[in-house]
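Here's a sequence, model it:
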Amino acid sequence: MIEKTFPKSFPNITQNQQPGMEEEMNPQPIFQHDEYSFNSERLKDRVAIITGGDSGIGRAVAVSYAREGAKVAIIYLNEDDDASKTKKIIEDNGGICLIIRGDVGDEAFCSSAISTVISSFSKIDILVCNSAEQHYSKNIEDITYDQLHKTFRTNVYGTFFMIKASMPYLKEGASIIITTSITAYQGNETLIDYSSTKGALTSLTRSLAVNLAPKLIRVNAVAPGPIWTPLIPSSLPAEEIQSFGSKTAFKRAGQPVEVAEAYVFLASQGASFITGETIHVNGGEFVTS
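Reported below is the predicted structural model:
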């Protein structure tokens, strides 16, 4: 079983800049199962936008969507190598991938990115709002205005801006999927502002689901627990990385590939009667807390 190969601990190696580079991680995150084949058809002929799709959970979702037949547009901040690698993985397996560089916290960029996708693919069927920023702070007094603003700008404003810009093109049957977090439900003593943004996104998911139900557009969320992504070594102190994920029932962190299938399901017709809900992928952390 592939699960036996998943690491249970990590070296205490950090990165100095967010959102982090997957290519510099050790061990590398696992974003696809070798036994999966491309050209399945659950998302055939659909167009998906994934913010933060260059690496981590976003890369795993992008590869999974392409495997299921979707054309994929990846939006990323500045991780050119990671984005290019994701694009190559998809295209080497017969998929179609567009990469767009920019900051989702900038409303004008979000509008421009949507226009680029429409120019390339003529429609949008799936929007995954996955870009995120987090900062480690032991005390609320340590959280500056600039940090608070940056975290909300990326996580909350970026999600709002992307959804707002997409609305003219989302039709009946479209799906919006928001990445929230276990921290929205459980809290986190050193990720205070990040947890607050994820709580906001959880409420946004529920409110927008009701708002868009008359248009038959579904809005759902995925709440990952500890997942090994570039955000971890680029935001947590070295002493916390070695034991990252050890509090789950499985005594390890999850891998991006273990989250991606939830996004595939929510985007597919198999979830046609599901809206306003959150799928929790956390290795049983609620059970152990």
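
When you work out contacts or count neighbours from here on, use the C-alpha atoms and nothing else.
Will do.

which residues of this protein fall in strands?
47-51, 71-76, 97-101, 126-129, 175-179, 218-224, 278-281 (DSSP state E).

Using a markdown table, please lay out these together with mean neighbour count.
Conversion of the strands of the chain to a markdown table gives the following (neighbours: other Cα atoms under 10 Å):
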| stretch | mean neighbour count |
| --- | --- |
| strand 47-51 | 27 |
| strand 71-76 | 26 |
| strand 97-101 | 20 |
| strand 126-129 | 27 |
| strand 175-179 | 26 |
| strand 218-224 | 26 |
| strand 278-281 | 20 |
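
please give me the structure for this one as well, since I'd like to look at both together:
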Amino acid sequence: MSAPSIPEVFKKGWKPPFQEQSGAPGKQHGALEPQPVDDVTADGKPYKASGKLEGKTALITGADSGIGRAVAILFALEGADVTIVYKPEEENDAAATEKYILEKTKGARKVVRAPFDLRKEENCQKLVEKHLKTFGRLDTLVLNHGTQQEIGDVSSIPTEQWNDVFNTNIHSFFYIVKAALPHIPTFNNSTIVFCASVNPSVGHPGLVDYTATKGAIVGFARALSNQIVGEKGIRVNVVAPGPIWTPLIPATMSKDSIQKFGVTTPIGRAGQPVEIATNFVFLASADSSYISGQVLHPNGGVIIA
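Sure, this is the predicted structure:
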């Protein structure tokens, strides 16, 4: 039997075509070409699950598209029931993600769609309540949602944008953790995983506000881990991706930037959501039982000191 061919998007030098979308983040279903890769690994093989999350339930934000969609798919393949959280205006992406999960798992997994504006604390509380009402427990909390808008001059960043980025990217993390933590089982391999970015480590000059929130996420995770891992046995970790082909990118990136997107990494290409989602599977599973307060860096080979 011949080995599967490596998809073009995993080959050195691949870069996405320029395409404009309004708003941030952008849409994926029916709008982004080529579609990001969710469950095929870089060797061209379908993702092979092994029951790592069997019997678990997970709440995953930003799960309609991009990294969050891939995380939800892999979690379901590994045996978890999932709540996929998304902005209300991204219903089409969320419905497509739910449909795909049900098809891939042949209906064996339960998926709940939860459209919420997470900038409001009361919505974060309602989100946790919805998950608990459906599943009765919350084993893994994945906070992946975020927004960005590239502006190269800090004096040109509108105060409204600064506040919106912080409300979306870090304040909501606090609201959700505060509401969820009392309901996460203790000393039962329960986990919290945040999505940050390579940007706090390299200092992205065009994303000052976004970069600041992603650095705050890392600090929040480390402090939270030290607070709860010994007392409650709930592990807290972070995934900090590098350039990834997701709907968050084309909505904000200039034509010049997209021509360089990913190819400046040591690996020489942009990453795919599946290459990030496998990190979340690892951190949510018993495979990482001795890891907490740490940051994984799937970023194409960028060295983090």
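
so what's the aligned partner of Gln17 of structure 1 in structure 2 up against?
When the structures are aligned by TM-score structural alignment, the residue of structure 2 matched to Gln17 of structure 1 is Gly23. By Cα atoms under 8 Å, 6 or more residues apart in numbering, Gly23 of structure 2 lies in contact with Ala251, Thr252.

what's around Gly55 of structure 2, how many residues?
12 (other Cα atoms under 10 Å).

Trace it over to structure 1, please.
With TM-score structural alignment as the criterion, Gly55 of structure 2 pairs with Asp45.

Kindly report the same for Val85 of structure 2.
Counting by TM-score structural alignment, which is the criterion used here, Val85 of structure 2 corresponds to Ile75 in structure 1.

same check, this time on Glu129 of structure 2
Mapped onto structure 1 by TM-score structural alignment, Glu129 of structure 2 lines up with Ser115.

State the number of residues packed around that match.
Ser115 of structure 1 has 17 neighbours, counted by other Cα under 10 Å.

what residues are up against it?
Residues counted as contacts of Ser115 of structure 1 (Cα under 8 Å, 6+ apart): none.

how close does it sit to Ser55 of structure 1?
Using Cα to Cα, to the nearest Å, one gets 23 Å for the distance from Ser115 of structure 1 to Ser55 of structure 1.

Quick one: distance of stretch 123-138 of structure 2 to the chain centre.
Its chain's C-alpha centre lies 19 Å from the corresponding centre of stretch 123-138 of structure 2 when counted by Cα atoms, centre = their mean, to the nearest Å.

Just the buried positions in that stretch, please.
By neighbour count, and taking 16 or more other Cα atoms under 10 Å as the criterion, the buried residues in stretch 123-138 of structure 2 are Asn123, Cys124, Gln125, Lys126, Leu127, Val128, Lys130, His131, Leu132, Phe135, Arg137, Leu138.

now stretch 228-235 of structure 2
Across stretch 228-235 of structure 2, burial judged by 16+ other Cα under 10 Å covers Val229, Lys232, Gly233, Ile234, Arg235.

Let me know the closest of the residues you listed to Gln149 of structure 2.
Distances from the buried residues of stretch 228-235 of structure 2 to Gln149 of structure 2 were compared by Cα to Cα; the smallest belongs to Arg235, at 31.5 Å.

Test my guess that that closest one contacts Gly293.
Yes. Contact between Arg235 of structure 2 and Gly293 holds when scored by Cα atoms under 8 Å: they sit 7.4 Å apart.

Pull up the overlap in contacts between these two.
With Cα under 8 Å, 6+ apart as the test, Arg235 of structure 2 and Gly293 both reach Ser225.

can you tell me what part of structure 1 stretch 253-265 of structure 2 aligns to?
Residues 236-248 of structure 1 are where stretch 253-265 of structure 2 lands, counting by TM-score structural alignment.

Now for the aligned residue in structure 1 for Pro46 of structure 2, how many residues are close by?
Pro46 of structure 2 maps onto Glu35 in structure 1, with residues paired by TM-score structural alignment. Taking other Cα under 10 Å as the neighbour definition, Glu35 of structure 1 ends up with a count of 7.

show me where the stretch 51-200 of structure 2 has helices.
Under the criterion DSSP state H, counting those that start in this stretch, the stretch 51-200 of structure 2 contains helices at 66-77, 91-104, 121-135, 159-166, 172-180, 199-202.

Would you mind finding the most buried of those?
Mean neighbour count (mean count of other Cα atoms under 10 Å) peaks for helix 66-77 among these, with a mean of 29.

quick one: that one to structure 1 mean distance?
Superposed on structure 1, helix 66-77 of structure 2 shows a mean distance of 0.3 Å to its aligned residues (mean Cα distance after the TM-score superposition for structure 1).

Verify the contact between Thr86 of structure 1 and Gly58 for me.
No. Using Cα under 8 Å, Thr86 of structure 1 makes no contact with Gly58, being 9.7 Å away.

Right, I'll leave it there.
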